[in-house]
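Participant: sequence-free structure coming up:
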């Protein structure tokens, strides 16, 4: 199955946090053909009393089930000392499963496609680095969706 994940961080050297997570993903035997977007900076969603975020999107092929993949992503977060103090609060690492093939998943622990991805420039912009012509669930391509969003707060950080 081809999957897309969002990566984000705004604590404890965020760029190093993303680099470490990407290296961990590269070394994992169940993830093949890993590709990573450029990295972008953005203002936080939710509480503004926290540092700006950096974000990227990665894609890969996997035979892991959606929940096994979620468990893997959460174990990587935990290895980088992710603490869930408040909703949309600061974090060392956030790994969100955005898409898992064309599957629609509604479980207590997992909703795919990610319920907010179409609204977030910090997801769609890096997504467009990897799959600009992919058709999204709303019938628009990633590029078309990007043009519908305010991305004025996005700052290019680095190319992966």
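Facilitator: Ah, there it is. These numbers were taken from a predicted model, which means no experiment stands behind them.

Participant: going forward, measure contacts between C-alpha atoms and count neighbours the same way
Facilitator: Will do.

Participant: can I assume residue 127 sits in a helix?
Facilitator: Yes: assessed by DSSP: H, G, I helix; E, B strand; the rest coil, residue 127 belongs to a helix.

Participant: My read is that it contacts residue 142, right?
Facilitator: Yes: between residue 127 and residue 142 there is a contact at 7.2 Å, judged by Cα atoms under 8 Å.

Participant: And these two? Which one has more around it.
Facilitator: residue 127 (27 against 23; other Cα atoms under 10 Å).

Participant: ok, structure two:
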């Protein structure tokens, strides 16, 4: 089934962290890389004032892994890159969010699928629309249609940065 992951970083060597996350996510069996979006620089949304801009990208993969296993892998990758969870929506070295896992819908507080705010975030939908133009969020609709209703201010293409698939 298709899995869509959002990557974000606003601390440290942001691009190196995103590329390292891609490499690490696909280093173990169970995920097959399909594609990565362009990288976007984005204004912080929510959280404390004074945060630095983020680099954001979306990665699409195929998997047979269960959502809980994917969450465990995503959190392990975050931890490997120094993620500290002190403040909701605070600055971070790396954020790896599961946006959709196939057509799974779950209200589990530890793993809500699809991601509960993906449909309202331009910093997610803009890159997602680039790597997966026909993407859909179960229960919400097509990514392109959702994006059409959002303000894209604060989301800038970084055409000087390009994520590579796993080696």
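Facilitator: Now that the structure is in, tell me what you want to look at. Just so you know, these numbers come straight off a predicted model, no measurement behind them.

Participant: what stretch of structure 2 lies opposite the longest strand seen in structure 1 in the alignment?
Facilitator: Longest strand in structure 1 by number of residues, with DSSP state E as the criterion: strand 53-62. Alignment of strand 53-62 of structure 1 against structure 2: residues 54-63, by TM-score structural alignment.

Participant: Buried residues, the matching stretch. List them.
Facilitator: Neighbour counts over stretch 54-63 of structure 2 (16 or more other Cα atoms under 10 Å) mark 54, 55, 56, 57, 58, 59, 60, 61, 62, 63 as buried.

Participant: export those to TSV and tack on distance to residue 107 of structure 2?
Facilitator: Converted to TSV, these look like this (distance: Cα to Cα, whole Å):
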residue	distance to residue 107 of structure 2
54	28
55	28
56	25
57	25
58	23
59	23
60	22
61	23
62	22
63	21
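
Participant: Mind naming the longest helix for structure 2?
Facilitator: helix 67-80 (DSSP state H).

Participant: average distance between it and structure 1?
Facilitator: Averaged over the aligned pairs, helix 67-80 of structure 2 sits 0.4 Å from structure 1 after superposition, using mean Cα distance after the TM-score superposition for structure 1.

Participant: now that helix and strand 54-63, what's the angle there?
Facilitator: Interaxial angle of helix 67-80 of structure 2 relative to strand 54-63 (axes from the mean of the first three to the mean of the last three Cα atoms, to 10 degrees): 140 degrees.

Participant: buried sites along helix 67-80 of structure 2?
Facilitator: Of all the residues in helix 67-80 of structure 2, those buried under the rule 16+ other Cα under 10 Å are 67, 70, 71, 73, 74, 75, 77, 78.

Participant: How about stretch 141-148 of structure 1?
Facilitator: For stretch 141-148 of structure 1, by 16+ other Cα under 10 Å, it's 141, 142, 143, 144, 145, 146.
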